[in-house]
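J.: model this:
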Amino acid sequence: MSQTIATPPTVRLDTDVIGRPVSRPEGPAKVSGAAKYAAEFSVTGPLWYGYIVSSPIAKGKITKIYADEVLAIPGVQQVFSHENVPSLAWFDRSYKDQVAPGGSPFRPLHEPEIQFSQQPVAMVVAETFELARYAASVLRIEYDVDEFNTDLKAAASKSFDAPKGKTGFLPPPKPKGDMDAAYADAPHKVSGEYTHRAQMANPMEMFGTTIDWLGDGKKMKIYDKTQGAPNVQQYLTKIFGLSKEEARIISRFTGGGFGAGLRPQYQVFMAVLAALELEHSIRVVMDRSQMFSMGHRPHTIQNLRLAADDKGHLQALEHTALAETSQFEEETETVVNWSGIMYNSPNSKFDYQLTRIDVNTPADMRAPGAATGSFAIESAIDEMAYAAGVDPLDFRLLNYTYEDPTENKPFSSKRLDACYHEGAARFGWEQRTPEPRSMRDGNMLVGWGMAAGCWDASTQKAAAKAILHADGTLVVNSATNDQGAGTYVIMTQVAAQTLGLPMAQVKFNLGDTEFPEAPIQGGSWTANSVGTAVQNACQEVGKKLLKLAQDMDDSPLKGVDFEDVQFANGCLRANEDVSRSVAITDILAASGEAKIEADGKAGPNPANLLKYSMHSHNAVFVEVKVDEDLGTVHVTRVVDAVAAGRILNPKTARSQVLGGVVWGISMALMEEAYLNNDLGRYVNHNYAEYHIPVNADIKKIDVIFVEEEDHIASAIGVKGVGEVGMLGVAAAICNAVYHATGKRVRELPLTIDKLL
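T.: Predicted structure coming up:
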């Protein structure tokens, strides 16, 4: 049975707004081309262009740059490299940049040493894009080449424990019981190695920056492709010694990020560098191949051992992982912990190791760590279920956790069991025959597989400002981001609902550092963090409105407390007698106020963090059809049942889950950044050879939102859906392929050669 501890507080909300599948207000601008992205903004004067030059070697040192040859070309303004940057930008190796994820990121053009292939080594600035690109192509650079290693397995012997206290990283759970003895004594056991190579976020919009040089000291308007404008501002002000007024960051629209935009990428540094030196407006955009040089989901090797008794109860669970990191950072992910949260075993052991290779630092990528860990544990659980002779769904229910075994805390809410039951019913799981190769459709082998996942439900510090105008229109501002998740529409819904206004009278603005600060958009925390700040700001406006209403002559609301009023249909009225009502516009007109402003903030509740384990959950059911002769795999049907707290907008939330499922299909069957270890370079660094799904690859996807509200995880009952919808999809596909073919594949992507 499910466990729901959270109790909703008293909040006046109009259910006609929240929970409706409302379309995005910015949608028409996006489809018509009116929405401007970072590399599309106009500037006040002439615009020059920077083109980045990337290293052709994986490790070594620059010995000579023939910049004079390029500077002699008419229209070329400057060649930036390590030779002229140190006097312009402040760098300190001991300084840890306070950027997300935490660490000390690679510093472009800082020194002649080459630390990874495609490292930016220079930038040519010219009066036109075509000239900058041509000049960059003929810039001669000489290198001394050093020996390098980009092979994770070859570096495994030098692995080390991931550093504790690393931002965003939870150390592996402590061991329980006697894992080795329990494994040895159990009647049913499985063990295996599960691998996926590096995967790239590769959003459609390439990383770019347009700088409008305003000519007032060092004042700049910086349009950047990012998942967090305040994060970029913090980075630039520290590196270049700028004030916030000198570095205003604007990011109104982001054409996908998936984690790649959590950190400021190197093009924004190089654009600001050039603008400050040349005192001119600059635009710098990465090309597609350079998008493969800025971080990736790390190549990871996982090992699991599971053992169960005769009835299918887990007796032993061991999950270890080895992941890559760069030579200059210790990038970490939470990979193995999810196994201990999801499954109850009296004997367990976990370990997470890193090893250094000569690549750029891996980066957070949608559901970082969890997408990796869920593939391994959910594949191994399927194998364990077969070994114990138990249906994979029944096996998961047998080993269900009603509290978090890794932290010995109750869940703030958990309806994964409902995800299992509702997903199975929608999919028709009861019609499955368990034997591999037992289901067919003509010459196609049919397989049904399932898996599950969980993701942190966390709240970050966020702020918003609400401004109610005398004509009844409401403007709400926050420096948050929208990379496509639907932030514009759900924040408009929260604001409209809180003050009882039609959505047409509410405008939500984001992506500008002149607005109240908000966290980067990542971790599935935007809806609950910024949404709570928006609600709080609007409630503060409401309190001011009530005071003004009570100052009116013959006010029907005299003596009514704020807790006893509601906002609906543009009016403020008493709960017990809705005829005691005043129109919001009448309140403002009587007061003589042109507008009412209020700020709202949100943040984590420390007491709840200590008491509860907070997660979203999902269960995925997949049908595949495998051509018996050719070995091609077709994902023909997916049901993804998600419990993610209160769903603010089922239309945009469903879109998020659809995207997650598509990415899970891509992770399972297509994605692999092929690293040639002889060159130390990703050789398929383009859309033509880095395979991702197209429309023809995607068939029926059914999304279920299990009813759930969690006011412990967040004040507005939301958990977040951005990451969790992807979890388990890759494992469910692999499990379905086993059911279809009888062959286990433990290495992603699951390509034809692995089935033949």
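
J.: when you work out contacts or count neighbours from here on, use the C-alpha atoms and nothing else.
T.: Noted.

J.: give me every residue that touches the residue of the chain most remote from its centre.
T.: In terms of distance from the mean C-alpha position of the chain, D554 ranks first, at 52.7 Å (CA atoms, centre = their mean). The contact partners of D554, taken as CA atoms under 8 Å, 6 or more residues apart in numbering, number zero.

J.: residue contacts, the closest residue to Y66 other than its chain neighbours?
T.: Of all residues not flanking Y66 in the chain, R140 sits nearest, at 5.4 Å (CA to CA, 6 or more residues apart in numbering). R140 makes contact with 65-67, according to CA under 8 Å, 6+ apart.

J.: what sits against L47?
T.: L47 neighbours (CA under 8 Å, 6+ apart): 127, 280-283.

J.: what would those residues look like in CSV with distance to V272 and secondary structure?
T.: Listed next are the contacts of L47 as CSV, based on distance: CA to CA, whole Å; DSSP: H, G, I helix; E, B strand; the rest coil:
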residue, distance to V272, secondary structure
E127, 17, coil
H280, 10, coil
S281, 9, strand
I282, 8, strand
R283, 9, strand
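
J.: and G165, helix, strand or coil?
T.: Following DSSP: H, G, I helix; E, B strand; the rest coil, the label given to G165 is coil.

J.: from G102, how far out is it?
T.: G165 sits 10 Å away from G102, taking CA to CA, to the nearest Å as the criterion.

J.: sequence B follows; please return its structure for comparison with A:
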Amino acid sequence: MANSISSTGTDSFVGTARSRVDGPAKVTGLAKYAGEFTAADLAHGYVVSGGIAKGRITAIDSAAAEAVPGVLKVFTHENRPRTAWLDYNYQDAVAPPGSPFRAFYDDKIHYSGQPVALVVAEDFGTARYAASLVKVSYEAEEPLTDVERQREFGYEPPKKRAGIKPPPEPWGDADAAFASAPIQLRGDYTLAVEHHNPMEPHASTVVWDGDGAITVYDKIQGVSNSQGYIAGVFGMDKDKVRVLNPYLGGGFGLGLRPQYQLFLAVMAARELERSVRVTLTRDQMFTFGYRPDVRQTISLGADEGGKLRSIKHDALSGTSRFEDYQEVVVNWSAILYGACENVSLDYKLTQIDTYTPADMRAPGAVTGVFALEIAMDELAHATGQDPIAVRLKNYTDRDPTEDKPFGSKALRACYEQGAERFGWSERNPEPRSMRDGKELVGWGMATGVWEALMQKSAAQATLTADGKLVVGNSTGDIGTGTYTILTQIAADALGLPMEDVTTKLGDTDLAEAPVAGGSWTAASSGTAVMKACRKIAADVFAMARAMDDSPLANVDLERVVFTGGRIEMAGDPSRSVSLVDAMKAAGVDKVEATESAGPDAGHMKEFASYTHSAVFAEVKIDEELGQVRLTRIVSAIAAGRIINLKTARSQILGGVVMGIGSALEEESMLDHTVGRFMNHNFGEYHVPVNADIHDIDVIFVEEDDKANPMGVKGLGEIGIVGTAAAIANAVFHATGKRIRDLPITIDKIIG
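T.: This next block holds a predicted model:
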């Protein structure tokens, strides 16, 4: 039992395909989201968004709005209640260095769409109408939102963001090696700004409990972050603040940090001493929450056979004026191809007049790997090598950025299995050589990589006298299937059917766990749940041994299995005791345990841990119209042990679809004259829809990893990394036109 995930006999749920335990609640509408909880005296707030990108507010006239029947109050910077906001610079675990945005702090405008007023009324319709009557006057300044114009002001951030590794020191002489290399390639790469567009907009419902206590339903990927934010900003005791988020309609990183509607809702509830809900509109969702604008230059020097002699990868990323948002963008070049003897990586920031960028599924890796993997395809073409062959020539089993071997790396198998499933051997390497009727056919591939992390996490478990088990902690299920995999792990640990296990998440009253992000939840919360259940198993086994005439009286824990709600002697099912009988004999009505789990410091010191993938894409392009059809993708994933084959495949599918959006459709268009994103709606901001998605095949490559007791690496991010590059490389193969500026639109193909 001590050395395995499961302590069951013949039944095992971990490693099988299981439907979501929360699926029925979601499809029937029983699942409630942050903006759907209610209270008897619930008031509604509507945000008035600012009309300029930079400057100051000179006057706010709210008289007409306040005169509307049903309006309770109009909040602005002029009448905002004093809070600890003025004295306390709240920083959560995922915030970048700097000073977080403070709604209604003063008259300054920092970005387009900044909240300037909150109208609170008895109902939403009244609040929305009254908000249209608020008149705001400004003194405008010229906004600077063009990263390219700000290039000369690039700087290295004085403080590093927690958890974000800076580029390693250069090794060798990349410039000299490039200058002497027979093959020299240099390119500039840009990925358009993309906005988060989760199905559920940001919302906060604050229920006034009386006596200064509040219960908050917030759209957040970690309720502890919201609780800490509220306590810090408003000077409240944490025991007066309970935050819940049982369901999340899409996280992807936007829900890691509390957003401004939480501050506004809590502020209004405390001032009015009643419950308040604030929900942002889709238009307002386009004023923050975007993948940063990053300009990249990659220089590769190689010999005639495609062996790299020099790698230079430089990136300049936009950030806000008030925070130094940072990602790992350039390190991936060394992590994947660091066997090269001359490497120079550089990452700088430049300030622009927008909101701080947000973490967005595989932040940094999506950006950096897209450029790197297009550059590697260019190297393959320039040297006449197969794209897989040139990658294998530069393969490394060590992470040179940390000077460690990988704990596991099944990337070679990803290449092999992905290529075989795709039919890569049938590819004619010559661009424009493959056709299907009037369409050009292109086949491209790319590598994906993402960190395999584990965070410290606690979990609790309670087994009751009826044989039912409840487990959980404060982390959230952001759509990844966490409810389901934790149920599987718990059921296996105590040999119970899954229907006898209930998982609770997203509540600050539960054991504390990290935010759901970074692809670390399965390893972190999964291990904690497993440990808590094993503690219960040991306790109940002791009760079973102590029973009168117990068939397990002289049996050690290592010689039993938990299956079918019973504790059995391994190999002798006739010697068994039910969990219920053991508890009854001991005279207890429940057995509880809370356990913590964290990363193995020794393993982390000795090994580097990453997930890897190989992505293969086929496009068909109308030669006259330039219209791209992505007809199929094969994604081969090496991510350690897979807990649930069904939800795991779903994660990769979702990542691939987002990668398709990056490659072909998603583009937030920023008008630099006014400093505003202009296509702030789903009519003009395009995302993949059903008609855009065809065959997506997912392969899970067998991989044994010891980075954590679960043997898992996480799947939330790896599905998107490399997908855009594979598509771009397929477009080149089809057309002979190399496009380094995503998304790939018709004008770039036929222009």
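
J.: re earlier: residue in the second structure paired with the residue nearest to Y66 of the first structure?
T.: When the second structure is aligned by TM-score structural alignment, R140 of the first structure is paired with K135.

J.: wasn't I621 of the second structure part of a strand?
T.: Yes. Applying three-state DSSP, one finds I621 of the second structure inside a strand.

J.: wait, it touches Q627, no?
T.: Yes. With contacts counted by CA atoms under 8 Å, I621 of the second structure reaches Q627, the gap being 5.5 Å.

J.: of those two, who's got more company?
T.: I621 (23 against 17; other CA atoms under 10 Å).

J.: hmm, back to that, conserved subset of the contacts of R140 of the first structure in the second structure?
T.: Retained in the second structure: 65-67, out of the contacts of R140 of the first structure (criterion both residues aligned by TM-score structural alignment, their matches' CA atoms under 8 Å).

J.: which one among those residues gets closest to P112 of the first structure?
T.: Set against P112 of the first structure, the nearest of these by CA to CA is I65 (10.1 Å).

J.: leaving out the residues flanking it, which one is nearest to that closest one?
T.: I141 (4.5 Å).

J.: got it, and G495 of the second structure?
T.: Using CA to CA, 6+ apart, the nearest residue to G495 of the second structure is T563, at 3.8 Å.

J.: so between G165 and G102 of the first structure, which is more surrounded?
T.: A count of neighbours by other CA under 10 Å puts G102 above the other of G165 of the first structure and G102, at 14 against 9.

J.: in the stretch 251-400 of the second structure, which spans are strands?
T.: 276-279, 290-291, 294-302, 308-319, 343-351, 398-399 (DSSP state E, counting those that start in this stretch).

J.: what does the second one correspond to over in the first structure?
T.: The reference is to strand 290-291 of the second structure. Aligning strand 290-291 of the second structure against the first structure (TM-score structural alignment) gives residues 296-297.

J.: the fifth one too?
T.: Alignment of strand 343-351 of the second structure against the first structure: residues 348-356, by TM-score structural alignment.

J.: how big is the offset of the matching stretch relative to the second structure?
T.: Comparison of stretch 348-356 of the first structure with the second structure after fitting gives an average deviation of 0.3 Å (mean CA distance after the TM-score superposition for the first structure).

J.: residues in contact with that stretch?
T.: 152, 155-156, 158-162, 171-179, 316-327, 330, 332, 335-337, 340.

J.: then stretch 376-388 of the second structure?
T.: 183, 185, 300, 304-306, 390-391, 415, 429, 445-446, 729.

J.: just the residues you listed now: which is nearest I567 of the second structure?
T.: Nearest to I567 of the second structure, judged by CA to CA, of the contacts of stretch 376-388 of the second structure is Y415 at 44.0 Å.

J.: what about the closest one, neighbour count?
T.: Using other CA under 10 Å, Y415 of the second structure has 25 other residues around it.

J.: the aligned partner of it in the first structure - nearest residue in space that isn't next to it in sequence?
T.: By TM-score structural alignment, Y415 of the second structure lines up with Y420 in the first structure. Nearest non-adjacent residue to Y420 of the first structure, counting by CA to CA, 6+ apart: A619, 5.7 Å away.

J.: which secondary structure element contains the one you found?
T.: Using DSSP states H and E, A619 of the first structure sits within strand 615-627.

J.: in the second structure, what stretch matches that strand?
T.: Here strand 615-627 of the first structure aligns to the second structure at residues 610-622, judged by TM-score structural alignment.

J.: the matching stretch vs the first structure, mean deviation?
T.: Once fitted to the first structure, stretch 610-622 of the second structure is off its aligned match by 0.4 Å on average (mean CA distance after the TM-score superposition for the first structure).

J.: buried residues in that stretch?
T.: 610-621 (16 or more other CA atoms under 10 Å).

J.: now those residues in TSV, with distance to G481 of the second structure?
T.: Formatted as TSV, these follow (distance: CA to CA, whole Å):
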residue	distance to G481 of the second structure
Y610	21
T611	19
H612	21
S613	21
A614	24
V615	23
F616	26
A617	27
E618	29
V619	31
K620	34
I621	36
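
J.: which one among those gets closest to F370 of the second structure?
T.: Closest to F370 of the second structure, out of all of those and judged by CA to CA, is V615, at 11.8 Å.

J.: quickly note the distance from the closest one to T480 of the second structure.
T.: Distance from V615 of the second structure to T480 of the second structure, by CA to CA: 21 Å.

J.: please enumerate the helices of the stretch 501-650 of the first structure.
T.: Using DSSP state H, counting those that start in this stretch, the helices found in the stretch 501-650 of the first structure span residues 526-550, 584-591, 606-611, 650-669.

J.: just those helices: most buried one?
T.: Using mean count of other CA atoms under 10 Å, the stretch among those with the largest mean neighbour count is helix 526-550, at a mean of 24.

J.: so where is it in the second structure?
T.: With TM-score structural alignment applied, helix 526-550 of the first structure matches the range 521-545 in the second structure.

J.: to what extent does the matching stretch diverge from the first structure after superposition?
T.: Mean for stretch 521-545 of the second structure is 0.6 Å (mean CA distance after the TM-score superposition for the first structure).

J.: can you list the contacts of stretch 376-388 of the second structure in JSON lines and add distance to D209 of the second structure?
T.: As requested, those are exported to JSON lines (distance: CA to CA, whole Å):
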{"residue": "I183", "distance to D209 of the second structure": "69"}
{"residue": "L185", "distance to D209 of the second structure": "64"}
{"residue": "L300", "distance to D209 of the second structure": "62"}
{"residue": "E304", "distance to D209 of the second structure": "72"}
{"residue": "G305", "distance to D209 of the second structure": "71"}
{"residue": "G306", "distance to D209 of the second structure": "67"}
{"residue": "V390", "distance to D209 of the second structure": "63"}
{"residue": "R391", "distance to D209 of the second structure": "60"}
{"residue": "Y415", "distance to D209 of the second structure": "57"}
{"residue": "P429", "distance to D209 of the second structure": "68"}
{"residue": "M445", "distance to D209 of the second structure": "56"}
{"residue": "A446", "distance to D209 of the second structure": "54"}
{"residue": "N729", "distance to D209 of the second structure": "57"}
